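sequence isn't available, so here's the structure alone:
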């Protein structure tokens, strides 16, 4: 039996065999243990004698790895090269190769020898390794508008098979065109056989790319990795310059006005020329220039330009609002009652202001008087408003005149023992009152040139009382007759007694006349009655004789 085994071994070593099955392909991981099944892991034949593993050398010759006899369980390593320490076999007769490398990418054959047959099962081994790292190198800080600029270089190192690198913008693949240039490269490590893939992107940006997100994508059979690179700031030269006036809605004389020059380039320019009424001023590391306390003469056109390109410029006109106000009258103006008065307003302004007047805080029209009165006195304020500017000018009008008494009256007090004298006058300054009699009380009122002075007195005899009013301009006097309160009392009592006597006399006369009329009537009635009775007896006519009628008339007249 041993003789037969050695004979078969000799035949195997000589490369002879009866059948060779189709080649199977498996993959292993770099640095890991590769498991290569024999006959896809199917059980060996019942009459198995031994199994042998061998491989194909680079020169095409066969190299022995190990052999294991049926039912022995212990393989015999036949290899004398690198595989001697790395190969082993499991209980299913699968070949185990530890620390796999790219050198293990070759065909390994499992030879199965039985009592009736000899079969070979070749297996092609492929070793995969994912990139050890995917990194970004030479990343740009900015991109240039309309100019191919390197975005960066993406590197997928030490892989097998080599990783594939692509570029995207906003998750969409970039295709090489006039704006996109992609330069790929691959480097093979001669020691390990691993590939390092790199790809450089160049991109001509636009202003719209300021928010774009660039990314490199590493694609491998074992893993995919993405590195985001954006967004990038986009640099581009200035195409337009503008000049801004930073101030209030309107510029008022005395304001601080700032000129700000703006260019649309990125990064923004940091130096500018400002052209100020014939002056050219260079401002560095700033985009503004301030005019302090601007005057009305500063109105006009202003310009600014780039310091490195004076043709790139902009201009703005500045209009300074101003308002001067003066009156022909000021301070305290003293006039005499009855005088005329007019006020003129002098305005110097950048536009037509709105002018209004007040007197003692109440709105009035512009003062114009043909005949002044005391009531015209007061504080007059002229207000002018223009573009946020407010100016005030004022004067105080004082209308003066010597005192003039308008009335002098007397009234009996409620207690009937006193009299109240009232003297009313007009005059400015406020007049002083002087009476020619002593008095016990007084009441003084003065407003708008009108003065009233009331006194209370107790006249014990008939008097002529004078009221004198005076101020620095003159005086006025008026008198009034005042009777004694005691004499008026007696006269009033006598008048009441005479009135009573006269009343009694009148009543007596009236009563007497009434009595006489009654008596006459009675006599007349009796006479007529007797006359009617006599005529009835004699049968004479009622009218009687003419003599009797005459006697009757005489009697009536006598009565």
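That came through fine. It should be emphasised that the depicted structure is a prediction, and the values quoted were computed from it without experimental measurement.

drop to CA atoms for contacts and neighbour counts, all remaining ones
Noted.

all strands of the stretch 101-250 of the chain, in order?
107-114, 118-128, 133-137, 143-144, 149-159, 164-169, 172-173, 180-188, 195-203, 214-219, 224-228, 234-235, 241-246 (DSSP state E, counting those that start in this stretch).

same check on the stretch 351-500 of the chain?
Going by DSSP E, counting those that start in this stretch, the stretch 351-500 of the chain shows strands at 354-359, 362-364, 368-369, 378-386, 389-412, 419-428, 432-435, 441-447, 450-457, 463-471, 474-482.

can you tell me which of those strands is packed in deepest?
strand 419-428 (a mean of 23; mean count of other Cα atoms under 10 Å).

helices or strands next to it in the packing?
Packing partners of strand 419-428 (3 or more Cα pairs under 8 Å, 6 or more residues apart in numbering; DSSP states H and E): strand 389-412, strand 450-457, strand 463-471.

ok, which of the ones you listed comes nearest residue 332?
strand 389-412 (4.6 Å; Cα to Cα).

angle of the closest one against strand 354-359?
20 degrees (axes from the mean of the first three to the mean of the last three Cα atoms, to 10 degrees).

now render the strands of the stretch 351-500 of the chain as JSON lines, adding distance to residue 267.
JSON lines is the format used below for the strands of the stretch 351-500 of the chain (distance: least, Cα to Cα, whole Å):
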{"stretch": "strand 354-359", "distance to residue 267": "48"}
{"stretch": "strand 362-364", "distance to residue 267": "59"}
{"stretch": "strand 368-369", "distance to residue 267": "66"}
{"stretch": "strand 378-386", "distance to residue 267": "42"}
{"stretch": "strand 389-412", "distance to residue 267": "41"}
{"stretch": "strand 419-428", "distance to residue 267": "78"}
{"stretch": "strand 432-435", "distance to residue 267": "86"}
{"stretch": "strand 441-447", "distance to residue 267": "76"}
{"stretch": "strand 450-457", "distance to residue 267": "80"}
{"stretch": "strand 463-471", "distance to residue 267": "84"}
{"stretch": "strand 474-482", "distance to residue 267": "87"}
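
next up, a second structure to put side by side with the first:
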């Protein structure tokens, strides 16, 4: 019965419409309503009757849905006066709500689905006042997930003739379909034949949402090293268009080297023989190339050397290792080869050569010139030494008017100022030949020694061949040689003798080239008071001390005698005293007579001699 009544009313509506076509009703609806998937959509329908006053008493409002491209439609709602019906058995039976007022109606669709993207038709029937309907397109939007970009991991060579795959980008679960745009360093890439290709496809998920995939193919250049590629997804939302940009990915651009550099890594400074040299090669290609090292041997082909990656090690180099070295990429094109070059200089210093060699004999008074040379790749400096003391500089050493002091070993030291580690040396032994020459200028030596004392006599002579020394003694047979030493250019002899009388000793130095003599005259001085050897200076000192003591004693005795005379202790008379001034004496003798009081038996007489301190008094004693 519920369905039959609307049908009857509908038929009545058609009849009245045909009978009264002059009535007019106006209906206004938006062309489209946009809503996010899962949200509620509200579709308004406003109406107005123009040929009558107010709203007709009999008014029917119906809502229909129609799929795009279909001619059939389905009713989902009916309303007449207070009677409202949501049609059952449709997909909207439990999801719609309709509100009515004097000016219109509003349809609310809850939990919008993708299938809701269709036409919604609002029909207003005032029977005799007219019938009009309008439609609204409901649009449902689902924004995609964040775009996912994936770059190609393998390197891409610039030598590829066709564009190569660079990256893929995917935007999942969008409605309607999203669009993908590619960027290089934030600049949009426009598809270009032979340069940029973009391949785009989509997939309809089980949910009805779209997933869009895009692949970028790009003809890379060397300039693309370090470039960033990204994709941007644009999609519709209610009332706007939004975009989301992905993260960026780089591309590993492979390109051959256009420039190669070869340099010496170590050691620093100049290279000398024996050093270990490290050479390194580097090119601007990507990936970093490995290299082949070679050494130029014009006019012969280059000789390839064993190396490791971009390093060439030369152990204990010598001068023959010097020359032009090259390196080239191992995967390079021999037709258009790039290479690095460098010249390696290995410096050297040969052993010193001294002329004359080893040893040279020269006569005393002659001149000699010695040279010292060492072949070197750099400027050298030469210095001569003798016994650690510098005696000359330069390659040549001049010895003039040779003396025995000039004999010995001369060492030349050759250095390289620019490379101090290079140094060498050589030596020559100079022998000065000649007759003996006694050390010292005296031809005759005079000595005075006390009898009984031991005297050592030394005689040293220079000459080459080494002279022999012989001693000749006159006046003494008690001697012996206590020291003797002979070298290449000198001989020394020491003899010891006991002085018993005047002695003359002669030292005779001789070799096959001559002889030299020296005489020693020893005067023996006898001892006076002791068996010990007598010294004149010591005897004179003792005599002076004795004289001083005697004078002091004499003064004391004179004072005592004078004191006794004053006291009357000593009688004075012609018969009792003797005048000192009348005593027979010399200027060197003093006689003092001393007596006790009347005691004739204990008379004592003291005789003191004053001795002058000259050499005569000393000799008399």
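Okay, I see it. Bear in mind that the values here come from a model prediction, so they are computed numbers and not experimental data.

for the two chains, what TM-score is obtained?
Put the two chains on top of each other and the TM-score (TM-score structural alignment, normalised by the length of structure 1) is 0.65; 484 aligned residues with a Cα RMSD of 5.5 Å.

mind checking the strands of the stretch 351-500 of structure 1 for the one nearest to residue 527 of structure 1?
By Cα to Cα (comparing all of those), the closest turns out to be strand 389-412, at 65.1 Å.

and the angle from the closest one to strand 378-386?
Going by the same axes, to 10 degrees, strand 389-412 of structure 1 makes 160 degrees with strand 378-386.

ok, residue 602 of structure 2 touching residue 596?
Yes - using Cα atoms under 8 Å, residue 602 of structure 2 is in contact with residue 596, at 6.9 Å.

in structure 2, which helix is the longest?
Using DSSP state H, we find that the single longest helix of structure 2 is helix 536-567.

burial measure for the corresponding residue of structure 2 for residue 134 of structure 1, as a count.
By TM-score structural alignment, residue 134 of structure 1 lines up with residue 147 in structure 2. Using other Cα atoms under 10 Å, residue 147 of structure 2 has 20 neighbouring residues.

grab the nearest non-local neighbour of residue 147 of structure 2.
In space, and not counting its chain neighbours, residue 147 of structure 2 is closest to residue 171: 4.7 Å by Cα to Cα, 6 or more residues apart in numbering.

you'd agree the one you found is up against residue 202?
No - Residue 171 of structure 2 is beyond contact range of residue 202, at 9.3 Å (criterion: Cα under 8 Å).

more crowded one of those two?
residue 171 (29 against 15).

how far is stretch 467-476 of structure 1 from where the chain is centred?
66 Å (Cα atoms, centre = their mean, to the nearest Å).

could you look up the SS state of residue 502 of structure 1?
What DSSP: H, G, I helix; E, B strand; the rest coil gives for residue 502 of structure 1 is helix.

what sits against the match of residue 134 of structure 1?
169, 170, 171, 172, 231, 232, 233, 244, 245, 246 (Cα atoms under 8 Å, 6 or more residues apart in numbering).

ok, now with 7 Å
Residue 147 of structure 2 makes contact with 169, 170, 171, 233, 246 under the criterion Cα atoms under 7 Å, 6 or more residues apart in numbering.

just give me the match in structure 1 for the first one.
Going back to what we said before, that points to residue 169 of structure 2. Looks like residue 169 of structure 2 aligns to residue 154 there (TM-score structural alignment).

how near is its match to residue 217 of structure 1?
Note on residue 154 of structure 1: its distance to residue 217 of structure 1, by Cα to Cα, to the nearest Å, is 8 Å.

these two: who's more crowded?
residue 154 (27 against 20).

I figured that one hits residue 214, correct?
No - the criterion here is Cα atoms under 7 Å, and residue 154 of structure 1 misses it with residue 214 at 11.7 Å.

anything in contact with each of the two?
Common neighbours of residue 154 of structure 1 and residue 214 (Cα under 7 Å, 6+ apart) do not exist.

list the contacts of the match of residue 169 of structure 2.
Applying Cα under 7 Å, 6+ apart, the residues near residue 154 of structure 1 are 135, 136, 137, 198, 199, 200, 216.

what comes up buried for stretch 82-95 of structure 2?
85, 86, 87, 92 (16 or more other Cα atoms under 10 Å).

between these, which is nearest residue 25 of structure 2?
For the buried residues of stretch 82-95 of structure 2, the nearest to residue 25 of structure 2 is residue 85 (22.6 Å; Cα to Cα).

follow-up on the earlier one: quick one: which of the buried residues of stretch 82-95 of structure 2 sit in helices?
Per DSSP H, the buried residues of stretch 82-95 of structure 2 never map to helices.

relative to residue 330 of structure 2, which of these is nearest.
Using Cα to Cα, these come closest to residue 330 of structure 2 at residue 92, 74.0 Å.

can you give me the end-to-end span of stretch 77-92 of structure 2?
Stretch 77-92 of structure 2 end-to-end distance (Cα to Cα) = 9 Å.

meant to ask about stretch 307-323 of structure 1
Note: stretch 307-323 of structure 1 ends 38 Å apart using Cα to Cα.

repeat that for stretch 480-499 of structure 2.
First-to-last distance for stretch 480-499 of structure 2 - Cα to Cα - comes to 13 Å.
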